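**Q** the sequence isn't on hand, but the structure is:
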């Protein structure tokens, strides 16, 4: 990969103890607004548990916990959606703006050998779009869909990573 990765961010397999942290992170209203396409009821613990049980048990989903300075900072995954392999990540808001998402995504791209690889981001989520672009994704299209967190249709960019190499600033 074309990035100097510090030892302050690393990925590991998801553990049961990570899930309560993921749940707390998804309760953040600002993070939900930025992500746009989120759980219908972020505070529904049963729905959260069922969702993560599916993710953990589905072997075709590649998923990792993001560790930053020894703490669970979020998660990153790749899965099939709309017939294409996509990547998605969630970073706890207290870790925003520290390069955690970019470093984690660069590392994660080593796990994903499928190209092209796609990602989606709300058009106004400029931070996430920048993370994806730093990792070599290019905006190729636009779409829109209903956002649970915003209770309205939201425009999004579809991004594509074509090669096995990423470019960092």
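**A** Yep, that arrived. Worth saying up front: this structure is predicted, and the values here are computed from it rather than measured.

**Q** contacts and neighbour counts: CA atoms only from here.
**A** OK.

**Q** so where do the helices sit in the chain?
**A** Listed in chain order, the helices found in the chain under DSSP state H are 19-26, 29-35, 45-57, 100-109, 126-134.

**Q** residue 69 versus residue 11, what's the distance?
**A** Plainly put, residue 11 is 12 Å away from residue 69 if you go by CA to CA, to the nearest Å.

**Q** same deal with residue 153?
**A** As it turns out, when the distance is counted by CA to CA, residue 153 lies 37 Å from residue 69.

**Q** who has more neighbours, those two?
**A** More neighbours sit around residue 153 than around the other of residue 153 and residue 69, counting by other CA atoms under 10 Å; the figures are 13 against 10.

**Q** what's near enough to touch the more buried one?
**A** Contacts of residue 153 were listed using CA atoms under 8 Å, 6 or more residues apart in numbering, and they are 144-147.

**Q** which of those has the most neighbours?
**A** Tallying neighbours with other CA under 10 Å puts residue 147 at the head of these, with 20 neighbours.

**Q** ok, that one touching residue 154?
**A** Yes. Between residue 147 and residue 154 there is a contact at 6.1 Å, judged by CA atoms under 8 Å.

**Q** find residues that contact each of those two.
**A** Overlap of the contact sets of residue 147 and residue 154 (by CA under 8 Å, 6+ apart) consists of residue 36.

**Q** from the centroid of the protein, which residue is nearest?
**A** Note on the chain: the residue nearest the mean C-alpha position is residue 89, at 1.0 Å, using CA atoms, centre = their mean.

**Q** check it against this one:
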């Protein structure tokens, strides 16, 4: 499978909305929008993301199909990675390949990542890409309507 990244196009946004509206994907991601089915909020959020010169955002393609997105965002020294892959493509190495590509495009270090502690798939992706667990935290997860444990990971040089 050919996994690649490209800049986000307006035509990608309806696909991202469909991906991020999936209840099971949201439960696993945990830290999501309060109402992931609110298209107005989604559009406003993506307008801000795409207008920010401080955010590196890419569309993830698998064999030419839009299957997700990945980004680096935040203040210098506290920059974080995030990614979201459509559930129908989980377990195929796409997130790992996409994150490796993103890390090559955004070489600044350190980079942080936060993940629900029980999201073992995402923890594996981050660790395969060189991230190390540096701490634990608790936070309110909109998708689970509860406070949950999360892991904080960091990628150094």
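**A** Received it, and whenever you're ready, just let me know what you need. This is a predicted model, so every value here is computed, not measured.

**Q** in TSV: the contacts of residue 153 of structure 1, plus distance to residue 51 of structure 1.
**A** What follows is the contacts of residue 153 of structure 1, written out as TSV (distance: CA to CA, whole Å):
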residue	distance to residue 51 of structure 1
144	23
145	20
146	19
147	18
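
**Q** relative to residue 146 of structure 2, how far out is the residue mapped onto residue 120 of structure 1 from structure 2?
**A** Residue 120 of structure 1 maps onto residue 114 of structure 2 when the alignment is built from TM-score structural alignment. When distances are taken as CA to CA, residue 114 of structure 2 and residue 146 of structure 2 turn out to be 16 Å apart.

**Q** out of those two, which sits in the busier spot?
**A** When residue 114 of structure 2 is set against residue 146 and neighbours are counted by other CA under 10 Å, the residue ahead is residue 114, at 21 against 11.

**Q** quick check: the more buried one vs residue 15 of structure 2, distance?
**A** The separation that residue 114 of structure 2 has from residue 15 of structure 2, given CA to CA, amounts to 24 Å.

**Q** ditto for residue 49 of structure 2
**A** Distance, residue 49 of structure 2 to residue 15 of structure 2, using CA to CA: 16 Å.

**Q** Provide a list of residues in contact with residue 54 of structure 2.
**A** Contacts for residue 54 of structure 2 were tallied using CA under 8 Å, 6+ apart; they are 73-74.

**Q** and it, what pairs with it in structure 1?
**A** Structural alignment places residue 54 of structure 2 opposite residue 60 in structure 1 (criterion: TM-score structural alignment).

**Q** what's the answer for residue 26 of structure 2, then?
**A** Taking TM-score structural alignment for the superposition, residue 26 of structure 2 sits opposite residue 32 in structure 1.

**Q** residues near that match, how many?
**A** 20.

**Q** contacts only, for the residue nearest to it when sequence neighbours are not counted.
**A** For residue 32 of structure 1, ignoring the flanking residues on the chain, the nearest one in space by CA to CA, 6 or more residues apart in numbering is residue 149 at 5.8 Å. Residue 149 of structure 1 makes contacts with 29, 32-33, 36-40, as judged by CA under 8 Å, 6+ apart.

**Q** which residue in structure 2 aligns with residue 149 of structure 1?
**A** When the two structures are superposed using TM-score structural alignment, residue 149 of structure 1 falls opposite residue 143 in structure 2.

**Q** how near is that match to residue 22 of structure 2?
**A** Between residue 143 of structure 2 and residue 22 of structure 2 the distance is 11 Å, computed by CA to CA.

**Q** re earlier: who are the contact partners of the match of residue 26 of structure 2?
**A** Listed by CA under 8 Å, 6+ apart, the contact partners of residue 32 of structure 1 are 26, 38, 149.

**Q** over to residue 57 of structure 2?
**A** Residue 57 of structure 2 makes contacts with 7-8, 49-50, 69-72, as judged by CA under 8 Å, 6+ apart.

**Q** what about 7 Å?
**A** 7-8, 70-72 (CA atoms under 7 Å, 6 or more residues apart in numbering).

**Q** how about residue 24 of structure 2?
**A** When the contact criterion is CA under 7 Å, 6+ apart, residue 24 of structure 2 has no partners at all.
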